[in-house]
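> predicted model and sequence follow; I will ask about them next.
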Amino acid sequence: MDNFEQWILLLDSTIRIATPLLFAALAGMLSERSGIIDIGLEGKMLVSAFAGAAWAAHSGSPWQAVLVAMAAAMSLSMLHAFACITHKGDQIISGVAINMLALAITAMLGQRLIYQGVLTDDLRLMPLAFPELLPHDDTIVSLIYWQLLSGHNALVYFAFVTVLLLVVFFKFSPLGKRLSAAGENPLALNRSGVSVELTRYLSVLAGGALCGLAGAYLSLGHGAGFVDNMTVGKGFIALAALIFGQWRPVGVMLSCLLFGFLDALSIRMQGIEFFDSGYIIPVQLIEMLPYVLTVLVLAGFIGSSSAPKALGVHDKF
């Protein structure tokens, strides 16, 4: 049972680590399914994490801070949409610019606020406990119920509910079908009388809202407070998960869980011996695992992935 409990704890960590990746990857999926490349996920996560932590410290309300974090990410998404949709700018350059801008702004403002003692240690999203339906014992069902499923904050549960909502959205809703058409055949969508630009604007802004939830989770859920460059590449890992998941909600979710599992595993593997040889595996080598997988995914799948046909293409209507 001890081994099973260790696996439960590992899976619990996987879910917590995968949550911001899932929000960010779904955000990128919404944007790219409409035809707009979004590599600015990292920057939007970073800005929203900072905005959420700063507002929580100012207002004392973590849930207000979540809304502010979403607004901060959506403002950068609007900037990206304005540059790439209205002015048909280079979508890669725009995303890189957002990442650089976010890193500079949060570093400058973050240091100033941290020096002033703006921390949010006691202002985080509290975990939700499940009803007392099962006893607290060492049975398999109880361990799964209490240690794996219960005790997460609301954003964790909402991340996985969002996957289900997006499956229904793309499969059954007219707006979801229009969004997909904007990324597959925008000319046909335009000829049907639907504004491609408006559809893309809405998808990019919706993606910004989800990216804001990713950042809010980092500073208010998974952690408590803001530190410089706290995303540490999570936006790029989310981008890799998006590609690995083939721009589909369930595939993206499974990819994020895989990356989260590797990250959680790397944390628990630190300091262990290599097959009782007396050789301690270097911490740096273990911490490389999620990023090595990111490179392998981008190198091995980006050419064979089924991206939206009009992704990154500026059409003249």
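Thanks, I have the structure now.
> could you use CA atoms for every contact and neighbour count after this?
Will do.
> what about the helices in the chain?
Here the chain has its helices, by DSSP state H, at 2-33, 41-59, 62-81, 91-115, 140-143, 154-172, 174-184, 186-191, 196-216, 234-244, 249-268, 283-287, 289-301.
> before we go on, here's another structure to hold up against the first:
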Amino acid sequence: MNLAKEEKVGYKAPSVMGALGLLVLYFFGIAGRPGEVAFELSRRQDAVQLPSINVDAMLLGTVSGALMLLLSGLSIFYSVRNHKTPIWVSIVFGFIGVVALLGWLATGNAVPVAFIAGTALVLAVPIILGAMAGVMSERVGITNIAIEGQLLTGAFMAAVVSTITKSYTLGIIAAMVAAALLSMVLAVFAIKYLAQQIIVGVVLNVLVIGITNFLYQQWLTEDSENVNFPGTLDIIKIPLLSDVPVLGPVLFENRLTVYVALLIVPLLWFVMFKTKLGLRARAVGEHPLAADTVGVNVGRTRFWWVTLGGAIAGFGGAALTIGGGGAFGREMSGGVGFIALAVMILGRWHPIYASLAALLFGFSIILRVWANQVSPGIPSDFITMVPYVVTIIAVVGFVGRSRPPKALAQPYTKG
């Protein structure tokens, strides 16, 4: 009787966690910055006021490093038993590291917890929605490099249509429809004409950048007040929930784009992993021939999932303008679509994990601004590169063995 050889998990994850724990223990703890740091849990305008948590910064770094080393030991325990390190261990590990970093940066100052967390969430929304578009496309086997173009299209249409019509609703609809149409182009070339999907995605990105730059220069800058002055969506406070300390201002005092993003992520997870519709979509991405054999229309499934994913990315583009930034600017997506691709892979093509990874980048953006205020002596470039270094470490140490859908980027012809 032949038994398949059991795959060894290895010790890569605990090794990376142990190394990071030692770095935090030494640089933030033993060799850290002397002084106290205050973690402010409430804002001045909050109905419920919680006292700040004051702690010695070096002690915080030392305890954080020790806890991270304990978690790396737990990771070793799982590896010895040939089990992968659970995702919750990695999340707790990362959270402790973030707390240690904030404490080190703000030594002698205060950390506005609600402000940093809330702003990080807002800044992560376009990345989250772009990643959801990527998950929907790649789970059915279509590589979506065009997320950058879809976000940029949504941002342009939302700003222009909202300004002209004086309606944010029409602006959002226009953004979603335009990005969906762009996704249809990718789907048609990939499904009907069996084109190389990466090339099509790159061409679409370049095309959108060229068109929006031309229109911005020749049209928007000439009459910005009438065509590129949309303002932003109003902040909606949910009664009672917005008064909950810390979580209230972060989750329940936001613009519509944030609330919709928070609904889309669990909804996509439920549809993809708990319904027959999601099972068929994943089957198309894993084994299209088998799906076709049981009656699933592979081409139609891929087409609509890619198109709907594009509509979600278009909504993410709207979040860049009327969801926070206001007026449209040249190439204002700034590589967010490519970051969305990275967090999709980091999140193992899973909606919730990808969203958590996206929060890392949202956190990095606000961290760069905030760190310059509390620690002006620390180079901003160092702060900027931290999340990207962490992402590389995470991909190498934790996600190196993640497997994309088996039929990803593989054209399928019936029969």
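All right, it came through fine. This one's a predicted model, so the numbers in the text were calculated from it and none came from an experiment.
> re earlier: name the stretch among the helices of the first structure that sits most buried.
By mean neighbour count, with neighbours taken as mean count of other Cα atoms under 10 Å, helix 41-59 ranks first of the helices of the first structure at a mean of 29.
> mean shift of that helix relative to the second structure?
Mean deviation of helix 41-59 of the first structure from its aligned counterpart in the second structure after superposition (mean Cα distance after the TM-score superposition for the first structure): 0.8 Å.
> contacts only, for V99 of the second structure.
V99 of the second structure is in contact with S64, counting by Cα atoms under 8 Å, 6 or more residues apart in numbering.
> the host helix or strand of it aligns to what range in the first structure?
Assigning secondary structure by DSSP states H and E places V99 of the second structure in helix 87-105. Using TM-score structural alignment, helix 87-105 of the second structure lines up with nothing in the first structure.
> hmm, C84 of the first structure is touching Q91, no?
Yes - the pair C84 of the first structure and Q91 passes the contact test of Cα atoms under 8 Å, sitting 5.7 Å apart.
> figure out how far stretch 38-51 of the first structure is from the centre of its chain.
In terms of Cα atoms, centre = their mean, to the nearest Å, the centre of stretch 38-51 of the first structure is set 10 Å apart from its chain centre.
> in the second structure, what range does it match?
The aligned range for stretch 38-51 of the first structure in the second structure is 144-157, by TM-score structural alignment.
> alignment lookup: L213 of the first structure to the second structure.
L213 of the first structure maps onto F315 in the second structure, with residues paired by TM-score structural alignment.
> how close does stretch 298-310 of the second structure sit to the first structure?
In the superposition against the first structure, stretch 298-310 of the second structure averages 0.4 Å from its aligned positions (mean Cα distance after the TM-score superposition for the first structure).
> nearest spatial neighbour of the residue mapped onto S61 of the first structure from the second structure, skipping sequence neighbours?
Taking TM-score structural alignment, the alignment pairs S61 of the first structure with S167 from the second structure. Nearest non-adjacent residue to S167 of the second structure, counting by Cα to Cα, 6 or more residues apart in numbering: V161, 7.7 Å away.
> let's have the helices of the first structure in a markdown table, adding distance to D315 of the first structure.
Listed next are those as a markdown table, based on distance: least, Cα to Cα, whole Å:
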| stretch | distance to D315 of the first structure |
| --- | --- |
| helix 2-33 | 15 |
| helix 41-59 | 24 |
| helix 62-81 | 15 |
| helix 91-115 | 13 |
| helix 140-143 | 54 |
| helix 154-172 | 23 |
| helix 174-184 | 10 |
| helix 186-191 | 7 |
| helix 196-216 | 10 |
| helix 234-244 | 23 |
| helix 249-268 | 26 |
| helix 283-287 | 42 |
| helix 289-301 | 26 |
